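K.L.:
Sequence and computational prediction follow.
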Amino acid sequence: MIAKIKGNVEAVNGNRVIVDVNGLGYEVQCPERSINAIEKNKCISLYIQTVLRDDTINLYGFLSLEEKKAFSTLQTVQGVGAKLAMTIIGFFSVKELGNHIGSGDEKSICSAPGVGAKVAKRIITELKDVYSDQSNNYDNEALTKRNSINSALINLGYSQAEALNLIQKIRSDINDGASIEELIKEALRRSD
C-alpha cells in the first residue's frame, strides 16, 4: 500500500494531479481545498489513501494527516463512499467538520455538495464518538480503533457494509477503553 508520495507536480486537471516520482507518474485525486494550493512544476508531498474497488485502484492524496484521517473516518459511515468523503473534505476544513459533527449541526453538513439530510444525520450519529462536542478536537484514539477494526474485518472477508454494521454494533465499546483485539473479537462475536 502507498502511504505517502513526494515528487514534482506534472499536471493538475480538475481534482486530479499527476505527481512524478523518479520518472513514474501517479495520478492522485485530491480534495478541492488541496487542489487550490497545488502548483504545477512544484515539489509536493501527499499522504495517500489507497482505495481498491472491483477492477480499479484509486489514490486519494491529502496535504495533512488530519485530512487523510477524516477521509478514512467519513468512509466508515454507511452511505458515504470515497467520492462523497472527498467532496466533504474539500468543502470543510477538518476543524470545521469536527465542530459541525460535535455540535450536531446537520444544516451545515448538508451544505456540502451531495450531502442530504439522511446522510448528514448518519454522519453525526455514527461519528459523534470521534468528534467530541466538549473539546471540538479530533479523537485520534477512537478513530484509530475504528479504522483498525474496519481494516481487520475487511481482511477477514467481510464487505465494507458488513464491517460498518459490526462497528456500529460495538460503537459504545470503542470509547470504553477496550483494546483493538478485544473490540475485533466482540465484533466477530456479534456477527453471528
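P.N.:
Received, thanks.
K.L.:
Please make it C-alpha for all contacts and neighbour counts, starting now.
P.N.:
Will do.
K.L.:
So which residues of the chain form strands?
P.N.:
4-13, 16-21, 24-29, 43-53, 56-62 (DSSP state E).
K.L.:
okay, those in CSV with distance to residue 147 next?
P.N.:
Below are those laid out as CSV (distance: least, C-alpha to C-alpha, whole Å):
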stretch, distance to residue 147
strand 4-13, 18
strand 16-21, 25
strand 24-29, 21
strand 43-53, 12
strand 56-62, 16
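K.L.:
here's the one I want to compare it with:
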Amino acid sequence: MIGMLHGRVESVDMSSALIEVGGVGYEIRMPSADLASMHAGQEVKVYTSLNVSQDAITLFGFLTPASKRMFLQLQKVSGIGPKVALSLLSTLPPDRLAHAVADGDATALAKAPGLGKKGAQKIILELKGSIDLSQIETAASVISRPEDTGSEQVVEGLISLGWRQQDALHAVQEVWQGATTSQHP
C-alpha cells in the first residue's frame, strides 16, 4: 500500500497530477480544489489511497489527512466507490461535506456528479454520527488559515461575538481570498 508521497509536481491536469518521487512519476487522481492549488515544480506531500479494481490500479491523493479519511469513510457506504467519493470531495471540502452529513443535507451532497438524491440520503443514513467533526474542522482550519495576516485574532474575535468556529473561519478565509485576488489581479 502506498500511504503517502513526498515529491515534486511534474504536471497537473483536470483530474490528476503527475508527481515525481525518487525518479518515478506517480499519476494521482485528486479533488479539484487540491489540483487547483498545485503547480509544476512545487514540492508537495500527498496522502494516498491505492485502489485496485478489475480493470485498473488507481492512486487517489489528498493534500490533507482529513480529506483522505473522508474519502475512505465515504467508501464504507455500500454503492459508493472511489470515483463518487472523489466527486464528492471535489464538490465539497471535507469540513462542509462532514457538516452536510451531520445536518442531513442531502441536497448539498446530491450536487456531486455521479450521486443522486437516493445516494446522498444513503450516505447520510450510514455515516451520520460516525464522522468526527472536530477533527475535520481542526485540520481544515490549520491547512487553510493564511499565515501572518492577523486572521487568527479575527476568528477569535468572531467566536467571542457568538459565531461558530467553522463559520468564523470560513468568513475570514473568504475575505482574505478576496483581498489577495484584488491585490494580485
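P.N.:
Good, I have the coordinates. What you are looking at is a predicted structure, and each value in this text was computed from that prediction instead of being measured.
K.L.:
TM-score for the pair, please.
P.N.:
For these two chains in superposition, a TM-score of 0.70 is obtained (TM-score structural alignment, normalised by the length of the second structure); 136 aligned residues with a C-alpha RMSD of 1.5 Å.
K.L.:
In the first structure, which residue sits furthest out from the middle?
P.N.:
residue 23 (29.0 Å; C-alpha atoms, centre = their mean).
K.L.:
mind checking what that one lines up with in the second structure?
P.N.:
Using TM-score structural alignment, the partner of residue 23 of the first structure in the second structure is residue 23.
K.L.:
residues contacting its match?
P.N.:
Listed by C-alpha atoms under 8 Å, 6 or more residues apart in numbering, residue 23 of the second structure has no contact partners.
K.L.:
Recalculate using a threshold of 10 Å.
P.N.:
By C-alpha atoms under 10 Å, 6 or more residues apart in numbering, the contact set of residue 23 of the second structure is residue 7.
K.L.:
gap between it and residue 47 of the second structure?
P.N.:
19 Å (C-alpha to C-alpha, to the nearest Å).
K.L.:
The first structure: helices as residue ranges?
P.N.:
Using DSSP state H, the helices of the first structure run over 32-35, 65-74, 82-91, 94-102, 106-110, 117-127, 140-155, 160-169, 171-174, 180-190.
K.L.:
CSV please, covering the ones you listed and showing distance to residue 2 of the first structure and mean neighbour count.
P.N.:
What follows is the helices of the first structure, written out as CSV (distance: least, C-alpha to C-alpha, whole Å; neighbours: other C-alpha atoms under 10 Å):
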stretch, distance to residue 2 of the first structure, mean neighbour count
helix 32-35, 19, 18
helix 65-74, 13, 20
helix 82-91, 16, 21
helix 94-102, 22, 21
helix 106-110, 30, 18
helix 117-127, 26, 18
helix 140-155, 15, 18
helix 160-169, 20, 19
helix 171-174, 27, 16
helix 180-190, 23, 16
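K.L.:
Could you give the separation of the helix of greatest length in the second structure from the chain centroid?
P.N.:
The single longest helix within the second structure, with elements called by DSSP H, is helix 165-183. Centroid separation for helix 165-183 of the second structure versus its chain: 17 Å, with C-alpha atoms, centre = their mean, to the nearest Å.
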